[in-house]
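Undergrad: here is a sequence with its predicted model. Questions after.
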Amino acid sequence: MPAYTEPKLISGNANRTLANSIARRMSMHRGMSVGLVNARVERFNDQEIFVEVFENVRGEDMFIIQPTSNPANDNLMELLIIADALRRSSASRITAVIPYFGYARQDRRTKARTPISAKLVANLLTEAGIERVLTLDLHAAQIQGFFDIPVDNLYAAPIFALDIEHHFKGHLEDVIVVSPDVGGVGRARELAQRIGCGLAIVDKRRVRPGEVAEMTVIGEVSGKTCIIIDDICDTAGTLCKAAELLMNNGAQEVHSYITHGVLSGPAVERIRNSVMKSLVITDSIEPTEAVLATPNIRIVPTAPMFAQAILNIWNGTSVSSLFEVETLVPIYEGLYQRG
């Protein structure tokens, strides 16, 4: 039995499109209208953030939908202030739905006198009154341990597996999954197992931070359709170089599947001019007009999965069931057909 009446959604300004899509999907599942709580999230002239909630939330099960993407600091502060407003308005439970968890790349001290910013963000979220976090493909899984509250980390791999099976149907035997670095082998191996194909690795050697001295391919990619898998694409420099390297090693074509399309700086231009046939990203980060206008960038939706995860949390049922492709097939009905 659910402990609360109805799940209520509220959104900051980071990705209103995704928030509205989640609300529409929940309306379909519930057979009743689920909308975003009426609120304003604005800025004073000096850029201070102000939040006002126009609906009663006392005793309600609240879900704040807010990725902490660029501008990361503004979006993080919006999330914290919305949580504080809900807590002071006597919301019964506050869950932060963070499709893209900013600061996740600062999960450990890589050298002396550096912060562990991911832990700091975890502390801030907890102190603001958030009691549960729902996110997608954390850059480092150990960040879940930075929290003393439940953290549900969803995975894009099952969605990517569905998409690959749909778009490469009939010649999956020619597909090979490629990890763009040694650190991402686990993620690549999982996807390869899901779709039943081989695995290759691009080994990078750096002379200094941000500068790659040498890249080599570990594995046989000649004549193969290569699918690069990673969680974050920022400036796309390494990704495009990896695609060129694979083509130079005899790959038939190269596609990339990246969960979070940060795509900052020259990324979009690099992708447009790269040898990659396609870059597939999720909508965890609101795509810019430049991203939407780029012909070789395609976006797969996460709203069906997030909507179901929110309903499962509200109902007190399993979220881990969404880790399996079979569970996602009916959720993504009409978008992908198997068999």
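TA: That came in fine, so what should we check first? Keep in mind it's a predicted model, so treat the numbers as computed, not measured.

Undergrad: from here on, just use CA atoms for contacts and neighbour counts.
TA: Fine.

Undergrad: got the contact list for stretch 217-235?
TA: 137-139, 174-180, 184, 187-188, 199-203, 239, 245-246, 249-267 (Cα atoms under 8 Å, 6 or more residues apart in numbering).

Undergrad: who are the packing partners of the longest helix seen in the chain?
TA: Determined from DSSP state H, the single longest helix within the chain is helix 72-88. If contacts are counted by 3 or more Cα pairs under 8 Å, 6 or more residues apart in numbering; DSSP states H and E, helix 72-88 sits against strand 49-53, strand 61-65, strand 93-98.

Undergrad: show me the strands in the stretch 101-250 of the chain, by range?
TA: 132-136, 151-154, 175-179, 198-208, 211-218, 225-233 (DSSP state E, counting those that start in this stretch).

Undergrad: turn those strands into TSV, columns for mean neighbour count.
TA: Converted to TSV, these look like this (neighbours: other Cα atoms under 10 Å):
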stretch	mean neighbour count
strand 132-136	22
strand 151-154	19
strand 175-179	28
strand 198-208	17
strand 211-218	14
strand 225-233	24
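
Undergrad: also this one, for the comparison:
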Amino acid sequence: MKLVAGNANRPLAEAIAAYLQLPLTKCVVRRFADMEVFVEIQENVRGEDVFVIQSTSFPANDNLMELLILIDALRRASAHRITAVIPYFGYARQDRKPGPRTPISAKLVANMITRAGADRVLTVDLHAGQIQGFFDIPTDNLFASPVMVRDIVEQFDISKVTVVSPDVGGVVRARGLAKRINAPLAIVDKRRDRPGESEVMNIIGDVEGRTCILFDDIVDSGGTLCNAAEALMERGATEVSAYITHGVLSGGAVARIGASALKQLVITDSIQATEAVRVSRTMRVITIAPLLGEAVARTAREESVSSLFD
């Protein structure tokens, strides 16, 4: 088995390698003067089971091209099997046509990864489960919830916790977490009665006197989380924290969350944390390296990956 890492999230790749007690394969991933990606695998991989670790996070297009070119280089170097380990699968939010003449970019990216030469894909908390079906190769969608459950049990009195979905679309995900920790579920329903009017936040469920944990897969601008936290506090919640798998945190999201009603935001290291995240007093990063490392090991041994979540 060989582990190859791109530049998107080197610390996570190194942590996975440490868990597996394997060195990362020597390779060069750099840019030409015009920013074209150049890749050179500096070890023999002929006949090897190779895992390419690369999130397609910001800058999404650059990191996606790195992944595709790494896969192509390994295929041309006669690797026996190539598994794309994509902790954060970018373009996942474009999983359907929200209007006429719009793309389904998640399917396009799935096609690109397949045609580049990947034999299978490992990813974490896809934005929508149906994206697995966009791939014509085996695709394992891992869940970060077991890692988060351990942290929640250590940090909170579970008898006082209510799990909250920040929108109706995330109810299934939040319900799964609530079931794991045997906690009640609440839902934030946001709507505009008329165009141009501000959103009205309705809370479905009892949150008065409760410690609320917002649970979702992606935080980008942070607007939904901040508004949901404020609405929960207005309805009598004692405190509000958020557990999110992928901390995209674009624009002024870190400052916005720091000034909000959220007591803390916990994210995983599926996307490499920026300096702003590392110094933030309201943000904390937990690692999914053991989860990914174990999934990689089981895939290499042809063992069950789904049993990780039983």
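TA: All right, it came through fine. Fair warning: this is a prediction, and the values are worked out from it, not measured in the lab.

Undergrad: before we move on, back to that, can you say which of the strands of the stretch 101-250 of structure 1 is nearest to residue 288 of structure 1?
TA: Across those, residue 288 of structure 1 has its closest neighbour in strand 225-233 (14.4 Å, Cα to Cα).

Undergrad: so the closest one matches what in structure 2?
TA: With TM-score structural alignment applied, strand 225-233 of structure 1 matches the range 211-219 in structure 2.

Undergrad: find the residue at the geometric middle of structure 2.
TA: residue 246 (3.7 Å; Cα atoms, centre = their mean).

Undergrad: what residue in structure 1 is paired with it?
TA: Checking TM-score structural alignment: residue 246 of structure 2 goes with residue 260.

Undergrad: about what we covered before: contacting residues for the residue nearest to the centre of structure 2?
TA: Here residue 246 of structure 2 is in contact with 88, 217, 218, 219, 267, 268, 269, 270, 271 (Cα under 8 Å, 6+ apart).

Undergrad: for the match of residue 246 of structure 2, which three-state class applies?
TA: Secondary structure for residue 260 of structure 1, judged by DSSP: H, G, I helix; E, B strand; the rest coil, is strand.

Undergrad: distance of the counterpart of residue 301 of structure 1 in structure 2 from residue 92 of structure 2?
TA: The alignment partner of residue 301 of structure 1 in structure 2, by TM-score structural alignment, is residue 287. Relative to residue 92 of structure 2, residue 287 of structure 2 is positioned 21 Å away (Cα to Cα, to the nearest Å).

Undergrad: before we move on, back to that, ok, so of the contacts of residue 246 of structure 2, who is nearest residue 152 of structure 2?
TA: Of the contacts of residue 246 of structure 2, the one sitting nearest to residue 152 of structure 2 (Cα to Cα) turns out to be residue 267, at 12.3 Å.

Undergrad: which parts of structure 1 are helices?
TA: 16-30, 72-88, 117-127, 157-167, 185-195, 237-248, 267-272, 289-292, 303-315, 325-331.

Undergrad: sorry, back to before: could you check the distance from the match of residue 301 of structure 1 over to residue 49 of structure 2?
TA: 25 Å.

Undergrad: circling back: now the helices of structure 1 in CSV, with distance to residue 212 of structure 1 and mean neighbour count?
TA: Below are these laid out as CSV (distance: least, Cα to Cα, whole Å; neighbours: other Cα atoms under 10 Å):
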stretch, distance to residue 212 of structure 1, mean neighbour count
helix 16-30, 35, 19
helix 72-88, 27, 21
helix 117-127, 25, 18
helix 157-167, 27, 20
helix 185-195, 19, 19
helix 237-248, 8, 20
helix 267-272, 17, 19
helix 289-292, 26, 12
helix 303-315, 36, 21
helix 325-331, 36, 16
